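All I have is the shape, not the residue letters:
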């Protein structure tokens, strides 16, 4: 019988991985966020907290907390068009995130610099996946894990999912993954999946991206997210936060 890791890994993105002439000059980066949570914390702390937040603000827990929809006041978040209501909502959301027992690794790729530096640049999603999985593996090994861990990603369409799975397996079929006792397995979650882990990864990805683009801009969300970035040798740079190139 397979023995499983004590951790789950949730992956979500901010920005488009497209390059060429499609780079958005207002947000020319691609962020891939890897959220690591202990299963006991996920069951006993995270899921109940997210549900309680939704019950308070929506009366039910079927709403998906999408960063983009919250930011733009659309869909289930149209009621946030009133500034005072939105500020109160964001304050509570930030407090909830601050209390979450999670570890975070964010890979931030500057697409324009990446494209300018390399004649045949690697696809940003593939590059982010490699950097992120390497750091996830290091974290799990550092914490004594020796079993299979599941990496949960949101479905993006058959072609994209097939491509991602192929790249995931290519990465895991090479060193250091082949020499580790930790094994990683990708799991695809339906876009309508009400996964608290995926929602938290989504909520954290863009604030980290903005903090890289505009490091001097005050950002309360980043202030509560930054302490959750993984640390190696006392530093988050290059570990919990990997910027490339």
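Received, thanks. Owing to the predicted nature of the structure, the values given are computational and were not obtained by experimental measurement.

use CA for all of it now, contacts and neighbours both
Will do.

Once you drop chain neighbours, what's closest to the most centrally placed residue in the chain?
With distances taken as CA atoms, centre = their mean, the residue of the chain nearest its centroid is residue 33 (2.5 Å). Leaving aside its sequence neighbours, residue 33 sits nearest to residue 106 (CA to CA, 6 or more residues apart in numbering; 4.4 Å).

In a helix, that neighbour, correct?
No - checked against DSSP: H, G, I helix; E, B strand; the rest coil, residue 106 lies outside a helix; its state is strand.

That one: how many residues sit nearby?
Using other CA atoms under 10 Å, the number of residues around residue 106 comes to 31.

That one contacts residue 30, doesn't it?
No - look at residue 106 against residue 30 with CA atoms under 8 Å: they stay out of range, at 10.1 Å.

coming back round to it: does the residue nearest to the centre of the chain belong to a helix, a strand or coil?
With three-state DSSP as the basis, residue 33 sits in strand.

What residues does residue 102 make contact with?
35, 36, 37, 38, 228 (CA atoms under 8 Å, 6 or more residues apart in numbering).

If any of the residues you listed are buried, put those into a ChimeraX selection.
Only the buried entries of those go into this ChimeraX selection, using 16 or more other CA atoms under 10 Å:
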select :35,36,37,38,228
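
Format the contacts of residue 102 as CSV; extra columns: secondary structure.
Converted to CSV, the contacts of residue 102 look like this (three-state DSSP):
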residue, secondary structure
35, strand
36, strand
37, strand
38, strand
228, helix
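
Comparison target below:
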């Protein structure tokens, strides 16, 4: 059984906010086999408890910014050098495990809103989610061919709010049940999409940090942390585009 934890970088802007918000919106997924979850969780706890860090609470990408003043910031006591060292060690938990894979979709917000089926923030979110859900299915199919037996998976997302959760769950079921114009079937999926608060989920926190690194690369042209996670992307040979990293919309992305 594989678990795909997903989270987004920032929030999807409204159509009226395009000029004032970052040009790209990202949803990222971290794929973990069930047997590896405990090891990852234990290693993260050990990292947080290291004497030079002593981190308590949830790990979020936004906490690492020098200007973040969130009262819940778990790394507020660390200087920027220590924050960067913690972040590098955090990403190493992912990249040291060859079986852990990253998949993501980067939406060009302006181009997305030019599509007739993207009219609202939730349309943007859900259509950015769609390629991620498809790549998880493709990953499960790849593993099925590799090991010679059925490989099943569950999608787990961050809880955002009642209406947003209900909307995503409804769209997810449309994809999985084939009641939407998609190019893939989801025969390896189990159950619905599960939604949980990020502070209760190690996997969601991993996905948040991955989405943040990808968002920083595309929105600010800063590659440091993207390069740190790049080895973990799903790929075909050396190719990541279209396999581990998808752009939406396919036509008109800019």
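Now that the structure is in, tell me what you want to look at. Keep in mind that this is a model prediction, so the values were computed, not measured.

if we can go back for a sec, which residue lines up with the residue nearest to residue 33 of structure 1 in structure 2?
Using TM-score structural alignment as the criterion, residue 106 of structure 1 maps onto residue 104 of structure 2.

so who does its match touch?
Here residue 104 of structure 2 is in contact with 26, 27, 28, 29, 131, 132, 211, 244, 245, 246 (CA under 8 Å, 6+ apart).

distance of the third one from residue 230 of structure 2?
Note on residue 28 of structure 2: its distance to residue 230 of structure 2, by CA to CA, to the nearest Å, is 13 Å.

can you check the second one too?
Distance of residue 27 of structure 2 to residue 230 of structure 2, given as CA to CA: 16 Å.

Look at these two and report which has more neighbours.
residue 27 (30 against 18).

What does the more buried one correspond to in structure 1?
Using TM-score structural alignment, the partner of residue 27 of structure 2 in structure 1 is residue 32.

ditto for residue 155 of structure 2
For residue 155 of structure 2, the aligned position in structure 1 is occupied by residue 151, per TM-score structural alignment.

Helix, strand, or coil at its match?
strand.

Surely it touches residue 189?
No - Residue 151 of structure 1 lies out of contact with residue 189 (CA under 8 Å); the separation is 10.2 Å.

Between the contacts of residue 104 of structure 2, which sits nearest residue 86 of structure 2?
Of all the contacts of residue 104 of structure 2, residue 86 of structure 2 sits closest to residue 211, with 16.8 Å by CA to CA.

In which helix or strand does that closest one reside?
Taking DSSP states H and E as the criterion, residue 211 of structure 2 maps to helix 202-220.

Summarise which helices and strands that helix is packed against.
Counting contacts by 3 or more CA pairs under 8 Å, 6 or more residues apart in numbering; DSSP states H and E, helix 202-220 of structure 2 packs against strand 2-9, strand 24-33, strand 153-158, helix 224-229.

what residues does that helix touch?
Contacts of helix 202-220 of structure 2 (CA under 8 Å, 6+ apart): 5-10, 22-30, 41, 58-62, 104, 156-158, 198-199, 222-223, 225-226, 229.

What's the separation between residue 87 of structure 2 and residue 204 of structure 2?
Noted for residue 87 of structure 2: a distance of 15 Å to residue 204 of structure 2, by CA to CA.

Between those two, which is the more surrounded one?
Using other CA under 10 Å as the criterion, residue 87 of structure 2 and residue 204 rank with residue 204 on top: 29 against 17.

Appreciated, that's everything.
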